[in-house]
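>>> From the sequence below, what's the structure:
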Amino acid sequence: MSVREVNFDGLVGPTHNYSGLAHGNVASMSHEGLVANPREAALQGLEKMKSLMDAGYAQGVLPPQQRPDLGALRDLGFAGSDAQVLARAADEAPQVLRAVCSASSMWTANAATVTPSVDAPDGRAHFTPANLQSSFHRYLEPATTGRVLASIFADEARFAHHPVLPATPAFSDEGAANHTRLAGDHGEPGVHLYVYGRQAFGGDGIAPRRYPARQTLEASQAVARQHGLSDAQTVFAQQHPEAIDAGVFHNDVIAVGNGPVLLYHEVAFRDEQGTLDALRERMASPLIPVRVPVEAVSLDDAVASYLFNSQLLSNPDGTMTLVVPGECQEREAVWRCLQDHLLAGHNPISEVVVKDVKQSMRNGGGPACLRLRVALSEAERAALSGRVLLDDALHGELVAWVERHYRDRLAPADLADPALASETLAALDELTGLLRLGSVYPFQR
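Got it, this is the predicted structure:
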């Protein structure tokens, strides 16, 4: 069975803007109010996808959400025509308007948690969309996310879809950004590392003080139960509170794993040794931990550069490629760590590739945020519905689609423009035809 990891990147949506909506996301908060370039953002994402595809990695694409979410505004009491709803929201609740225009779904690491079929007791790949209840602008995503995933992974004999967890603080779930699967290779049974920020019920009360902990232990445990994973297949580790208070709002901002390799910062886990011991005990192949000490890269540098929000990709010869954002070159300590500690160290990481994703980075999302990893067998890849696996033809059509429909300038004040809403709906309607997804958006149903 040929199992390959497919990276499904989120297309950046036409309403990409800098509204500073994510409390605890330092980059998002610090760039609030700046003018964004949605066209450049989408093209940067597509260029990253294309370059990885050209390098031999399996690459997929996921569509953005319908924005602005006029249905959400109407549910909140804004009535009238689309233009009247937008105008009233801009006047009475500008932060709500910004939230319903967020393009945050481009960070598909938060879209869902996935268990490949090789690990599931029923031999199917399992999907649970994240409830993202910790912030209103992301809470709006799961319904459409679920429809998109069900449209692509439609074969019920091969794929299983689970309901979103209850959207309450006790079951706060942020998806694969807090989940890492480790195994000797993608076809080997794996161990699932779930990282949480707090316990809703019980616990010792040790939690971050400055920023909220978004993932709960209870949510991670519930997803593992939904997917049929046993205790021998799972490790639950608490994220270090100091990291969260430094701006590490998800585990994928401080650690990244793939195959047998776990690249992590010294302050990633509250119980570093206990986490490593539990992984070693459960893994069939030896764990290869790659530890970055705080003396080499401070927490501030880790957050500013998004070193750990890089993509760690497996190569056929057993080596690994690390795809880092351009900001890693701008921090001397980080770039030195990449050259002297990682590339020169005794580990499989043999190549560092730099990608420009500045439009995403300014909102707090690096290369790893932009993709959802799904390990699929050859038969499962053949069973995918729609046209979502990237090739040269699809890439060219998506670039042309972006250039036709996207603005090259968008300020928060522009979100009330009714023309933007019309432009976005027209673009998304064309996109679903291009990707052959069917009617996944509310306005199409």
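
>>> rest of the way, CA atoms for contacts and neighbours
Noted.

>>> any idea whether the most far-flung residue of the chain relative to its centre is helix, strand or coil?
Computed with CA atoms, centre = their mean, the residue of the chain farthest from its C-alpha average is Gly80, at 35.0 Å. Three-state assignment for Gly80 (DSSP: H, G, I helix; E, B strand; the rest coil): coil.

>>> Ala120 now?
What three-state DSSP gives for Ala120 is coil.

>>> Might one say that it is in contact with Gln226?
No - Ala120 is beyond contact range of Gln226, at 10.1 Å (criterion: CA atoms under 8 Å).

>>> next up, for comparison:
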Amino acid sequence: MKCVEANFDGLVGPTHNYAGLSVGNVASKSNANAVSNPKQAALQGLAKMKSLADMGMLQGVLAPQERPDIYSLRRLGFTGDDANVMREAYKQAPHIFLASSSASSMWTANAATVSPSADTADNKVHFTPANLTNKYHRSLEPVTTGNILKAVFNDERHFAHHMHLPDNDHFGDEGAANHTRLCHEYGEPGVELFVYGKHAFDDNQPKPSKFPARQTIEASQAVARLHQLNNTRTVFAQQNPQVIDDGVFHNDVIAVGNRNVLFYHQDAFLDTERLKTDVLAGLDERPFHFIEVPRDSVSVQDAVKSYVFNTQLINLPNDEMVIIAPMECQQNPAVYSYLQQLTQDNNPITNVHYFDVKQSMQNGGGPACLRLRVALSEQEQGGVNKACWMNERSYTALQAWVNKHYRDRIHADDLADPQLLIESRNALDELTQILNLGSVYRFQKA
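Sure, this is the predicted structure:
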């Protein structure tokens, strides 16, 4: 069955800001309280989507969340009309208010884990929204994420949607940021690689000491069961606790895979040799490329600064495998030198394309964070909400929508402006019409 891998990028939301909410994410913390530009961020994201569509890639769009999240603030005891809820929350509990205003759903790699139909027992594409329990601001996302995914992948003949895992640290699930699918052809059964940070029910196992391990093996195993995966083609590997303490908060900051290539740092995994053995066994020992980047060539610190692994590794329609990288990789001498050499070596990666996604990078997310990968057959492509594909028409409409509704300057203090909530809701209401999503937001159902 002929399949291709589509990328679904998250639109940057109207409240994109730098509040430094993510402990363990070096870029996020280092840019805390800087002034953000939501309009520029959204346009940068759209430009990347359109560029990939122009390359011939199947490119989709996912809507952002409603922010500030008034409903979560009401659950915490703030009362009155919306303006009073915002005012009192910002006055009494500013950190909670800022968390409730985060536009972090733009990093769609954390939206869900996706298993293509070639891997699942019922031959459907399975989706499980990530619960993101480790960070309060992200734990607000799963219900709306599930609504959006159901509105985009809305044909029950092809798609199966699961509820997110229990809202508890024992089942902390960060979605595709800790999940990679490896295969020879997208339509063939592949190996699903789940990378976890700790064992939640066994304190005697290795774990980081400085920063939290956000993904548990128990969560990864639960998602694999929900998706009806073949045990012989499912691999669980532990992330190196030391690199988590060095600021590698997700596996996709230290490794990226695509088809028969796993591109990773020497220090990425706790037991690299076992991982390699398990992957090869799941792929029937067919040729596979493990591209290990030596620490002497690129340090973990340079990897985190440049996000050289938080890149998109894709196959173009002509089957050429290329890297979609942020400009920061070009500006880092060690990383740029390594990538130049990589494309000359005997491996499937032939080229690197650099993109400006600085607004996202400053908050801790590169090109890979901005997209959710979904392998689809031709029939499954036909079951996707057509309004959510990126093309000339949708690009023009979404550009106009951003320019109409988004501010070009937001500081953390601006998030308490009640007018921003009104602007955001008006924008999202119009977006659901552009993308034909229906009522996916709570304010639309009030």
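
>>> Structural similarity score between the chains, please.
Superposed pair, TM-score by TM-score structural alignment, normalised by the length of structure 1: 0.99. Supporting alignment: 444 aligned residues with a CA RMSD of 0.9 Å.

>>> I'd assumed Leu299 was in contact with Ala246 of structure 1.
Yes - if you go by CA under 8 Å, Ala246 of structure 1 and Leu299 touch, sitting 6.6 Å apart.

>>> who's more crowded, the two?
Using other CA atoms under 10 Å, the more surrounded residue of Ala246 of structure 1 and Leu299 is Leu299, with 24 against 18.

>>> Can you name the residues that contact that one?
For Leu299 of structure 1, the contact set (CA atoms under 8 Å, 6 or more residues apart in numbering) comprises Ala243, Ala246, Val267.

>>> So which residues of the stretch 51-200 of structure 1 form helices?
70-75, 82-92, 94-100, 136-139, 142-152 (DSSP state H, counting those that start in this stretch).

>>> What residues does Gly190 of structure 1 make contact with?
Contacts of Gly190 of structure 1 by CA under 8 Å, 6+ apart are Asp119, Arg181, Leu182, Ala183, Gly184, Gln233, Met283, Ala284.

>>> Counterpart of it over in structure 2?
Counting by TM-score structural alignment, Gly190 of structure 1 corresponds to Gly190 in structure 2.

>>> Gly257 of structure 1 in helix, strand or coil?
strand.

>>> Return the distance of it relative to Glu397 of structure 1.
Plainly put, Gly257 of structure 1 is 32 Å away from Glu397 of structure 1 if you go by CA to CA, to the nearest Å.

>>> Compare neighbour counts for those two and give me the winner.
Between Gly257 of structure 1 and Glu397, counted using other CA under 10 Å, the more crowded position is Gly257 (24 against 13).

>>> is it true that the more buried one touches Leu263?
Yes - between Gly257 of structure 1 and Leu263 a contact is recorded at 5.9 Å, counting by CA under 8 Å.

>>> List the contacts of the spatially closest residue to Ala219 of structure 1 that is not a sequence neighbour.
Once flanking residues are discounted, Ala219 of structure 1 sits nearest to Phe171: 4.4 Å by CA to CA, 6 or more residues apart in numbering. Going by CA under 8 Å, 6+ apart, Phe171 of structure 1 touches Leu165, Ala200, Gln215, Thr216, Glu218, Ala219.

>>> Ok, Ala375 of structure 1 next?
Val3, Arg4, Glu5, Val6, Pro116, His186.

>>> likewise Pro326 of structure 2?
Ser306, Tyr307, Val308, Thr311, Tyr354, Phe355, Asp356, Val357, Lys358, Gly366, Pro367.

>>> Distance check, it against Ala83 of structure 2.
Distance from Pro326 of structure 2 to Ala83 of structure 2, by CA to CA: 38 Å.

>>> Check Val12 of structure 2 too.
Taken as CA to CA, the span from Val12 of structure 2 to Ala83 of structure 2 is 24 Å.

>>> can you check Gly187 of structure 2 too?
51 Å.

>>> Then Val152 of structure 2?
Val152 of structure 2 is 32 Å from Ala83 of structure 2, by CA to CA.

>>> who's more crowded, those two?
Val152 (23 against 17).

>>> re the thing from before, just the contacts of Ala375 of structure 1: which are in strands?
Val3, Arg4, Glu5, Val6 (DSSP state E).

>>> what does Ala58 of structure 1 align to in structure 2?
By TM-score structural alignment, Ala58 of structure 1 lines up with Leu58.

>>> correct me, but its match touches Asp9?
No - judged on CA under 8 Å, Leu58 of structure 2 makes no contact with Asp9 at a distance of 11.1 Å.

>>> between those two, which one's more packed in?
Higher neighbour count among Leu58 of structure 2 and Asp9: Asp9, with 27 against 23, using other CA under 10 Å.

>>> Pull the number of nearby residues for the residue nearest to the more buried one when sequence neighbours are not counted.
Excluding the flanking residues, the one nearest Asp9 of structure 2 by CA to CA, 6+ apart is Arg371, at 4.1 Å. Using other CA under 10 Å, Arg371 of structure 2 has 29 neighbouring residues.

>>> one step back: could you check how far the match of Ala58 of structure 1 is from Ser36 of structure 2?
30 Å.

>>> Could you report the neighbour count for Pro316 of structure 1?
8.

>>> ok, now Leu342 of structure 2?
Neighbours around Leu342 of structure 2, by other CA under 10 Å: 18.

>>> Repeat that for Met1 of structure 1.
9.

>>> can you pull the contacts of the residue nearest to it when sequence neighbours are not counted?
Residue nearest to Met1 of structure 1 in three dimensions, not counting chain neighbours: Ser377, with 6.3 Å by CA to CA, 6+ apart. Taking CA under 8 Å, 6+ apart, we find Ser377 of structure 1 in contact with Met1, Ser2, Val3, Arg4.

>>> Pull the contacting residues for the first one.
Going back to what we said before, that points to Met1 of structure 1. Contacts of Met1 of structure 1 by CA under 8 Å, 6+ apart are Gly187, Ser377, Glu378.

>>> Thank you, goodbye.
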